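*Asks:* The amino acid sequence is not available; the structure is as follows:
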C-alpha cells in the first residue's frame, strides 16, 4: 500500500500535519476484502490493525487534518475541520484513480475544539454497513475499508468500546473547503482548489478564465442533483446536510444521523438534533440548492467584476429547480415503469404518494410490490386498488425490467442496523452481519426466503432517533 501526499500544496491552511494517537490494543474487526482487492491490499490482520488504527505510520507521508468551514443547520462556523479524522494519504486503485485513505476516530486533532477525537463502535459499524449498502444500491458514496477496535473505552453516555473507521473517498474536498479558504481570504489557495477539484472530478471542463468557475459550479450542482435524486429513489435521509458534509464529487459522506424511510412521508425526520425538520426527506433538494449557493458565494472572490459574477453565478443557482425537477420526474418515470411521461403523469405520481402517506404504506415494499405484480400474482392493498388499475394500463412489457432496476427489494432498515450494532456493543461480535451484508449486496433481487430482512419494524419507527457519531 503506497501512500501519496495530497492537498498540502494547495494551501498551508487546508492540510495541517497532525499525528493520530496510538491505540491500546488494536484489532481488525471488519475488513472489506472485495474493496481491498481493488487496491491490491492484502488481508494481513496484525499489520492492518496497527496501520488502520493510527498506531503505525508510514514515515514517507505525513498524516494531515483537513480544514474547512461549515453551515451547520444554517449557522456558519468559520473554522471546523477534521476534529476526529486523520488523512493518512492517497492510494491508487487498479484503474489508476487516487482515493483518500482517512482514519476516523484515531484521536484529537488541531481542529478538535476540546473533543477527544474518538469514535465508538456503534457509529463505526453503522458507517461500514450504510456505505456498503448505498454502494450496492448504485448511489455515489465514500467507502469503508475497515473497522478496527482500539481496546479502549470511549466516554459517551453510556461509555462504549472504541473503534476507528477507515474511509476511502475520491476526495474530501467539500463545499466547506471553499468556504474556509474564502473566509481566510486565501485567493491563491481558492484558485488552486478549484483547479485541483476539476482535475480530480471534472476533467471534461476545459474552459479558461472566469468561465471555468461557472462551469465548475454547474458541474458540482449537477452532481448534487444526481445524488439527491438517488437518495430519494430509495428513501435515504442523510440527516445532516451541512456544507461541511457536502462533497464536491457528489459522494455521500458522514453516516451519523442517517436513516432509511419506512412509511412514506416527505416530512420524515430521524435525526435527534434536527428539531425543525431542516433536513427532512422532502427538504433534501432545497438544502442541496442552498449548499450550492454557498459554494457560489465562495467562488465570487475569484471574479474581477462582482456585478457580472453575481449575474452569472445566480443563473446557475437559479437553474437548480428546473434541472432537479427534470431528473426527479425521470426518476418517477423509472420507478413506475412508464415508457414516457405524459402530461398528466404528475397526477398519477401525486395520487399514489398521497395514498401512501394517508394509509402509512411502506415506501420500499410498496414499489417492490408494484414491480413484482407485473411478473406474478400478488395481493394489492385495498386502499390503492383503484389507483393500481389506472397505473397498470400505463405499463408495458418492458416495465418490469425497468422497475426492477431502480426499486430495491431490500434496504438497510434502521431496526436491522440497530440490532447489529447492539450485538457488537454487547459482545464485540455479530451473528447477523454476514447474512445481512450478503442480502443487501444484491438489493434489486427479490427472494422470498429473505422476507425477514424486507419487513419494516413491527412496532413502527415513530420514536426512532439517530444521533451524530461524535
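*Replies:* On my side now, so go ahead. Computed from a predicted model, the values in this text were never measured in an experiment.
*Asks:* When you work out contacts or count neighbours from here on, use the C-alpha atoms and nothing else.
*Replies:* OK.
*Asks:* May I see the buried residues of the helix ranked longest in the chain?
*Replies:* When every helix of the chain is counted residue by residue (DSSP state H), the longest turns out to be helix 211-234. Residues of helix 211-234 classed as buried: 212-234 (neighbour count, 16 or more other C-alpha atoms under 10 Å).
*Asks:* Where do the strands of the stretch 151-300 of the chain begin and end?
*Replies:* Remark: strands assigned in the stretch 151-300 of the chain by DSSP state E, counting those that start in this stretch are 160-169, 236-237, 259-260.
*Asks:* Same list, those strands, but as JSON lines with distance to residue 321 and mean neighbour count please.
*Replies:* JSON lines is the format used below for the strands of the stretch 151-300 of the chain (distance: least, C-alpha to C-alpha, whole Å; neighbours: other C-alpha atoms under 10 Å):
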{"stretch": "strand 160-169", "distance to residue 321": "28", "mean neighbour count": "25"}
{"stretch": "strand 236-237", "distance to residue 321": "20", "mean neighbour count": "24"}
{"stretch": "strand 259-260", "distance to residue 321": "24", "mean neighbour count": "25"}
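*Asks:* and residue 304, how many neighbours does it have?
*Replies:* Residues lying near residue 304 (other C-alpha atoms under 10 Å) number 10.
*Asks:* ah, wrong one, I meant residue 396
*Replies:* Counted with other C-alpha under 10 Å, residues neighbouring residue 396 total 12.
*Asks:* Got another one to weigh against that:
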C-alpha cells in the first residue's frame, strides 16, 4: 500500500474553509513530556501513515497537535445540543481540536481530531485536558466496536502529555486521544447553524453533509429531505446494532449524534453483562434517560431535533416543512424494527424467509426470559449456538423458568437454526467492564500488557481462541454495580 511521505504530510482544511462560522482557529496546548502509550498500526496503515514515524518525536508531536504540518489550520468546532433534554445553544469543542482532514490511499476523506488538547473558547470553565483512563477507554471500546462491525469513530493513538491533571479522584496523568472519523458533523452542528444570524450557513452545512455522507441526495428534488431520511436510516441501523450487542452509549445528547451514522464519544459507555432493559452505567444519568432499552426512543427524539433544524431547507412554507419532517420521522420505528429484527434473526440462526410475526414473538419472548433471570447477554447467544448443535445443557443451566424456556427452545428449534451462522453473528469477546477496569488500572501504573491483551481479544471478537478463555467469562460475583464517568 502506498504511503504519504511523512516529510510532505499535509492536512486539508475543508471544514475550516467552508464553514468558518462554525469554528474558531485554535492551537493545541503544549505538552511538556509527550509519550506515546498506544498506537493503532492497522488504522495508521489505512490512512497511509507510517507507524514508525508516528512513534518518533515528530510523529508524537503530530498526534498531540504540537507539530502540525505546514499549512494546517486546526479549529475548535462550534455546535449546540440538547444535553439530557435541556438545550444549550453554545457547546463546541471545549477540549478538542479538528487538526484537519486527510485523504487516505483509497481516496476517502477522514478527519484527524484531538481530544484533551487543552482549553478552547468553548471550554466553559473546564481545564480542556483529559486523563489517561478515559482516553484509553475510548481507544479500547471504539476498536471493539470496529471489530464488531458497528459504524464508529476510531482511535489512532493515545499519548501521555507529561502533565498532572486534577480531578475529583485526585491528581491524574494527562493524555491526548487522536481520533479519526469520516467527519465530526453532528445534530448539534445543525442546531447551532439554524440559530446563526446568517441563514446561508445552514444551507452550506447541509450541502457539506450531503457531499460527505449522503451524496445520492444531491440528485433528489429535495436534497435536504433526502439528507434527513438518510440520517434517520443510518441512526436507526446504528442503534439497532448497539442493542444487538448489549451496548449502552450512556450520553446520547444531540451533540453526540453524528450525521455519518458513526458512534462517537465513548465517555460513560459500557456493555451489558446481565441482560436488563433498564441498564444504566453513567454516573450522571440518574434518571435513566439513556438506559439500554430507551436508546431507540432517544434516537428518534434527537432526530426530531435534527428535523427541526432543517425545517427552513425542507420547504419555504413552514406547515409544509413540518409535514415533510413528520412524515420522514415516522420512518424511524420501521427502519429500527427492521434492522433489529434482521440482526436478531442472524443471532438466532433463523432463515431469512421465516414469518415476521412468528419471529417477532420468538424474539420478544426470549428477551422477556433474559430480563426475568438477568442472564448474561453475550454468553447466552454463544450457548444457543451450542444448543443448535444439540447440547441444550449450557442454556438450560442459566434459567430458572425451565418450562417457559423449554417451550421457547422447542419453537426455536422448529426453524432448524444454523449454528455456523450464529457463530458469525454472536461475539465471544466484548470489552467486559471488569476487564476494562483491570486494563485501565494497570495502564495507570504504566503496565500496558493487560490493555493489549484485551485489545487482542475484542479486535477479533467472533473467533474463539485458546488462551483467551477469561475474556469470555462473566464478571466475578464480587464485581458489584458498575459505574462509568465522563472524565471531565
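*Replies:* Looks like it arrived, so ask away. Since the structure is predicted, the reported quantities are computational estimates derived from the model, not experimental observations.
*Asks:* Fetch the TM-score of the aligned pair.
*Replies:* A TM-score of 0.96 describes the superposed chains when it is computed by TM-score structural alignment, normalised by the length of structure 1; 467 aligned residues with a C-alpha RMSD of 1.6 Å.
*Asks:* For the longest helix of structure 1, which outside residues touch it?
*Replies:* When contacts are taken as C-alpha atoms under 8 Å, 6 or more residues apart in numbering, the neighbours of helix 211-234 of structure 1 outside the stretch itself are 139-140, 194, 198, 202, 205-207, 237, 248-252, 281, 284-285, 288-289, 292, 295-296, 299, 312-313, 316-317, 320, 323-324, 327-328, 331, 335, 364, 406-408, 411.
*Asks:* quick revisit: output the strands of the stretch 151-300 of structure 1 as CSV; include the columns distance to residue 60 of structure 1.
*Replies:* As requested, these are arranged in CSV below (distance: least, C-alpha to C-alpha, whole Å):
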stretch, distance to residue 60 of structure 1
strand 160-169, 19
strand 236-237, 40
strand 259-260, 39
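*Asks:* element containing the alignment partner in structure 2 of residue 38 of structure 1, please.
*Replies:* Structural correspondence for residue 38 of structure 1 with respect to structure 2 (TM-score structural alignment): residue 46. Using DSSP states H and E, the secondary-structure element containing residue 46 of structure 2 is helix 41-47.
*Asks:* Output the contacting helices and strands for that helix.
*Replies:* Counting contacts by 3 or more C-alpha pairs under 8 Å, 6 or more residues apart in numbering; DSSP states H and E, helix 41-47 of structure 2 is packed against helix 51-55, strand 154-167.
*Asks:* Buried residues of that helix, list them for me.
*Replies:* Buried-residue list, helix 41-47 of structure 2, by 16+ other C-alpha under 10 Å: 41, 43, 44, 45, 47.
*Asks:* Might you report the residue contacts of the second one?
*Replies:* Spelled out, that is residue 43 of structure 2. Contact criterion C-alpha under 8 Å, 6+ apart gives residue 156 as the residues in contact with residue 43 of structure 2.
*Asks:* For residue 30 of structure 2, which of the helices and strands packed on helix 41-47 of structure 2 is the nearest?
*Replies:* Counting by C-alpha to C-alpha, residue 30 of structure 2 lies closest to strand 154-167 out of the helices and strands packed on helix 41-47 of structure 2; the figure is 8.6 Å.
*Asks:* Does the closest one pack against any helices or strands, and if so which?
*Replies:* Secondary-structure packing of strand 154-167 of structure 2 (3+ C-alpha pairs under 8 Å, 6+ apart): strand 35-39, helix 41-47, helix 57-63, helix 132-147, strand 170-181.
*Asks:* quick one, which of the ones you listed is nearest to residue 360 of structure 2?
*Replies:* Taking C-alpha to C-alpha as the measure, those were each checked against residue 360 of structure 2, and helix 132-147 came out nearest at 26.2 Å.
*Asks:* Mean distance between that closest one and structure 1 after superposition?
*Replies:* Taking mean C-alpha distance after the TM-score superposition for structure 1, the mean distance separating helix 132-147 of structure 2 from the aligned residues in structure 1 is 0.5 Å.
*Asks:* Please identify which of the strands of the stretch 151-300 of structure 1 is closest to residue 274 of structure 1.
*Replies:* Taking C-alpha to C-alpha, strand 236-237 is the member of those nearest to residue 274 of structure 1, at 11.8 Å.
*Asks:* What range does the closest one cover in structure 2?
*Replies:* Taken onto structure 2 by TM-score structural alignment, strand 236-237 of structure 1 occupies residues 247-248 there.
*Asks:* and the matching stretch, how far from the chain's centre?
*Replies:* Here stretch 247-248 of structure 2 is found 10 Å from its chain centre; the criterion is C-alpha atoms, centre = their mean, to the nearest Å.
*Asks:* which residues in the stretch 351-488 of structure 2 form helices?
*Replies:* Defined through DSSP state H, counting those that start in this stretch, the helices belonging to the stretch 351-488 of structure 2, from first to last, are 356-373, 377-388, 393-396, 402-413, 419-425, 433-444, 449-458.
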